[in-house]
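Student: For reference, the sequence and a predicted model appear below.
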Amino acid sequence: MSFITDIIAWYEKNKRDLPWRKTRDPYVIWLSEIILQQTRVEQGMPYFYRFAERFPTVADFAEAQEDEILKLWQGLGYYSRGRNMHKTAQLVMEEHGGYFPNQYDQLIKLKGIGDYTAAAISSFSADEPKAVVDGNVFRLLARYFGVEEPINSSKAKKIFTELANEMIDKARPGLSNQALMEFGSLQCRPKNPFCDTCPLQLSCVAFGKGLVNTLPIKLKKVQTRNRYFNYLICRKGEHVLFNKRGPNDIWQNLHEFPLIETNAPVDPLIMLKSNEFEQLFGKKVILTGQYGPVKHILSHQKLHVNFIFIDEFEEHFKEKKNWFFTDIETLEQFAMPKIIFSFLNIFPTLKKS
């Protein structure tokens, strides 16, 4: 039996029962593919059901408000994916008459859809013979064929895509791609792969040469940037001061507390005496509590976050267009970063620490 035939046979016996595998609807497949980018299946499944129920058609998605989409997306991270999905849905309505395309050449022109996603949607919905090369497929091919080119190098994408296109069954490309991805995810796992029960064991280069724990090779990541966030909890009766983030930084258009970012960790009492702080809140501010620092890891950033409770503040900050007071009971209506709603789960009524 050939490489792909063995993998398809394995897939038919071991595949997971996933809802997006039961449809040829390119819209539904698109939902699943975007949601599952940078996300484990177990984590992404509830989000898929949530979006599919709220937006059963691409027209429903296109008509939604961005704030609603971001609220439903809350907790998944990489929020640009949600914003791009909204733009894609609107483009489908404008340029494709509300019919989500299922051909690679049309899909690749849509916002937020790259080679991988276009290949996946066209392959799964229309059996277009395009190889789908995700991290699981990179790993499987690198081990089986003994490819030592770093998978995140500039050459790797071309090498592995060409190899994957040679391997797939051209008569059953959708099934081939699903099988390759599932095999890499469940059998040829990143750590502790099931080599002892692998149907490819005898012909696998990595297994034969003892390179299973070495391949695939990956270049070192970009250096992580440290940032120091100081959130100010400014309560006024049953209202609290909130902020809507702007563009050109993380968490675009999400909501948070007023933020003072510093270049290094800072003592809250010292920060309260700074010129920047006094210009916003006056000189009579009282520090009533603190929570943190809390570490929050992003792809290339490490956030060190403090939550600082203050009282007796003056409202010199009214020129801040994105700052506004809102009822504490309405906070859950806003889309916000994970670090903020995790804080609210600890302080649901913003009681002082």
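Tutor: In hand now; what should we look at?
Student: Every contact and neighbour count from this point should use C-alpha atoms.
Tutor: OK.
Student: Gln43 belongs to a strand?
Tutor: No: Gln43: not assigned to a strand; according to DSSP: H, G, I helix; E, B strand; the rest coil it is helix.
Student: The stretch 251-353 of the chain: helices as residue ranges?
Tutor: Ranges of helices within the stretch 251-353 of the chain are 268-271, 275-281, 338-346, based on DSSP state H, counting those that start in this stretch.
Student: quick one: buried residues of the longest one?
Tutor: In other words, helix 338-346. The neighbour-count check on helix 338-346 (16 or more other CA atoms under 10 Å) flags 339, 341 as buried.
Student: swap in the second one?
Tutor: By neighbour count with 16+ other CA under 10 Å, helix 275-281 contains the buried residues 277-278, 280-281.
Student: thinking again about what came up before, to Ala59, which of the helices of the stretch 251-353 of the chain lies closest?
Tutor: The closest of the helices of the stretch 251-353 of the chain to Ala59 is helix 338-346. By CA to CA, the value is 28.4 Å.
Student: Output the helices of the stretch 251-353 of the chain in a markdown table; the columns should cover distance to Asn226.
Tutor: Compiled in a markdown table, these are given as follows (distance: least, CA to CA, whole Å):
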| stretch | distance to Asn226 |
| --- | --- |
| helix 268-271 | 19 |
| helix 275-281 | 21 |
| helix 338-346 | 16 |
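Student: Okay, one more to line up with it:
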Amino acid sequence: MARVMTTSRPATEVLAWSRELTGPALRSAVETMPAPVRRIAGYHFGWLDAGGLAAAGDGGKALRPALVLLAAEAAGGSATAAVPAAVAVELVHNFSLLHDDVMDGDATRRHRPTAWSVFGVGAAILTGDALLALASEVLAAAPAIYAGDGVRMLAAAVLDLVEGQMADTGFEGRDDVTPVECARMAEAKTGALLGTACALGGLAGGADPERVEALRGFGRCAGLAFQLADDLLGIWGDPAVTGKPVYSDLRNRKKSLPVVAALTSGTPAAAELAALYRSGQDLGPAELSRAAALVEAAGAREWADTRAGELLADALDLLSAARPEPRPAAELGTLARLLVQRDH
């Protein structure tokens, strides 16, 4: 008889379990792609080096798959039944990363050169497109009990993600971005997929529509909190932890949530930061350091920390509303805290 876990596991153990359960299925799915994109995808996931040989690179935490699997268990179902949904969500996430790196011009991800910087912009974009198509194929082949609704859910999340990403890109050329607009962008760009991950898990676990929507709300709130934490890392994160250059968001003049909060704060720091962002010149180390100090002086760093905590509390309330099973609920809460309480 299989042992039933009754006590919650720490985040490291949950994520290792997620990778163990979804990793083989993810690799099997990627192996079905045409050879040229399969090689680039393998490099992006850390399975191959630039020459196509086996590697042991960092393929990511498998956080989103873990949310899918735990949400299925929280609904009273089996994590195994939710593996296709978990794989599909991870494929969509990595589609977005490949495209993000091209749009942001980022040269490193997960402590190694980005796919576009190794294989070229066009090849990286097409590989992202292939991962997106593969996600729909994987989910369409899932158990019929959730495949049809699941494909529609995932497609809606992708449209939200694209809308959010377009807004994010558009903000770079504007001087009048409001905090409300920025929060809406972040919820679409990041919250939509995390919310859908939890909703898909609930659907795979047999939850009724009300519980599915509560799980979705949990994921969306946790996702927005995560975006705030990620925005802080994009300014003050240690490259050894983030795998990206220091001040990467400021270098790209991103209108992230803390930056917009600073720019609209009405403080002297806001005016100086706006002048730096409008300068049109490449920001060197001194200017980047000054920009980071101005964001903090405007109170935006503290605001982002506080707001992330509020969103985490909202997420946990929505999780309770989903009437989850105790052990997976505790682990979902642990992952939500992990999303927010990172070093920055």
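Tutor: All right, it came through fine. Source: prediction; values computed, not measured.
Student: Need the TM-score between these chains.
Tutor: The TM-score (TM-score structural alignment, normalised by the length of the second structure) is 0.27; 144 aligned residues with a CA RMSD of 5.9 Å.
Student: still on that earlier bit, for the helices of the stretch 251-353 of the first structure, which one sits closest to Trp30 of the first structure?
Tutor: It's helix 338-346; of those, that one is closest to Trp30 of the first structure (CA to CA) at 24.3 Å.
Student: Show me which helix runs longest in the first structure.
Tutor: Looking across the first structure with DSSP state H, the single longest helix is helix 80-95.
Student: elements contacting the helix or strand following that one?
Tutor: Moving toward the C-terminus from helix 80-95 of the first structure, the first helix or strand encountered (DSSP states H and E) is helix 104-107. Judged by 3 or more CA pairs under 8 Å, 6 or more residues apart in numbering; DSSP states H and E, helix 104-107 of the first structure is in contact with helix 115-126.
Student: Show me what counts as buried in the helix it packs on.
Tutor: 116-126.
Student: returning to that earlier point: Ile69 of the first structure: which of the buried residues of helix 275-281 of the first structure is nearest?
Tutor: Leu280 (32.2 Å).
Student: closest one to Asp105 of the first structure among the helices of the stretch 251-353 of the first structure?
Tutor: Asp105 of the first structure lies closest, by CA to CA, to one member of those: helix 338-346, at 35.9 Å.
Student: gap between Met13 of the second structure and Glu20 of the second structure?
Tutor: Heads up, residue 13 of the second structure is Glu, not Met. To Glu20 of the second structure, Glu13 of the second structure is 10 Å away according to CA to CA, to the nearest Å.
Student: scratch that, Phe119 of the second structure is what I was asking about
Tutor: For Phe119 of the second structure, the distance to Glu20 of the second structure - CA to CA - is 29 Å.
Student: which other residues reach the helix or strand where Asp100 of the second structure lies?
Tutor: Assigned by DSSP H and E, Asp100 of the second structure belongs to helix 83-104. For helix 83-104 of the second structure, the surrounding residues in contact (CA atoms under 8 Å, 6 or more residues apart in numbering) are 21-22, 25-26, 62, 64-66, 68-69, 107, 114-116, 121, 124-125, 127-132, 134-136, 138-139, 141-142, 150, 154, 158, 193, 197, 200-201, 204, 252.
Student: Show me what counts as buried in whatever helix or strand Leu141 of the first structure lives in.
Tutor: According to DSSP H and E, Leu141 of the first structure maps onto helix 135-145. Of all the residues in helix 135-145 of the first structure, those buried under the rule 16+ other CA under 10 Å are 135-144.
Student: just stretch 309-319 of the second structure next, same as before
Tutor: 309, 311-316, 318-319.
Student: How about stretch 293-310 of the second structure?
Tutor: Going by 16+ other CA under 10 Å, stretch 293-310 of the second structure has these buried residues: 293-301, 303-305, 308-309.
Student: which residues of the stretch 201-344 of the second structure fall in helices?
Tutor: Under DSSP H, counting those that start in this stretch, the stretch 201-344 of the second structure gives helices at 209-236, 239-242, 248-251, 257-263, 268-278, 285-297, 300-321, 326-340.
Student: Make TSV out of the ones you listed and add distance to His93 of the second structure.
Tutor: Shown next, in TSV, are the helices of the stretch 201-344 of the second structure (distance: least, CA to CA, whole Å):
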stretch	distance to His93 of the second structure
helix 209-236	13
helix 239-242	17
helix 248-251	19
helix 257-263	21
helix 268-278	29
helix 285-297	28
helix 300-321	21
helix 326-340	15
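Student: So which of the ones you listed is nearest Ala74 of the second structure?
Tutor: It is, among the helices of the stretch 201-344 of the second structure and with distance given as CA to CA, helix 326-340, at 5.2 Å.
Student: Tell me, how many residues neighbour the nearest residue to Ile286 of the first structure once chain neighbours are set aside?
Tutor: Spatial nearest neighbour of Ile286 of the first structure, excluding adjacent residues (CA to CA, 6 or more residues apart in numbering): Asp311 at 5.2 Å. Burial of Asp311 of the first structure is recorded as 16 neighbouring residues (other CA atoms under 10 Å).
Student: surely Asp311 of the first structure meets Cys234?
Tutor: Yes: the criterion here is CA atoms under 8 Å, and Asp311 of the first structure meets it with Cys234 at 6.7 Å.
Student: neighbours around Ala271 of the second structure, how many?
Tutor: 17.
Student: give me every residue that touches it.
Tutor: Leu263.
Student: Ok, the one 3 residues further on next?
Tutor: Counting by CA under 8 Å, 6+ apart, Ala274 of the second structure touches Leu263.
Student: hmm, back to that, of the contacts of helix 83-104 of the second structure, buried ones?
Tutor: For the contacts of helix 83-104 of the second structure, buried by 16+ other CA under 10 Å: 21-22, 25-26, 62, 64-66, 68-69, 107, 114-116, 121, 124-125, 127-132, 134-136, 138-139, 142, 150, 154, 158, 193, 197, 200-201, 204.
Student: mind listing which of those residues are in helices?
Tutor: In helices, defined here by DSSP H, the members of these are 21-22, 25-26, 64-66, 68-69, 115-116, 121, 124-125, 127-132, 134-136, 138-139, 150, 154, 158, 193, 197, 200-201, 204.
Student: how near is Leu91 of the second structure to Asp129 of the second structure?
Tutor: 10 Å.
Student: again, but for Ser117 of the second structure
Tutor: Ser117 of the second structure is 17 Å from Asp129 of the second structure, by CA to CA.
Student: Done for today, thanks.
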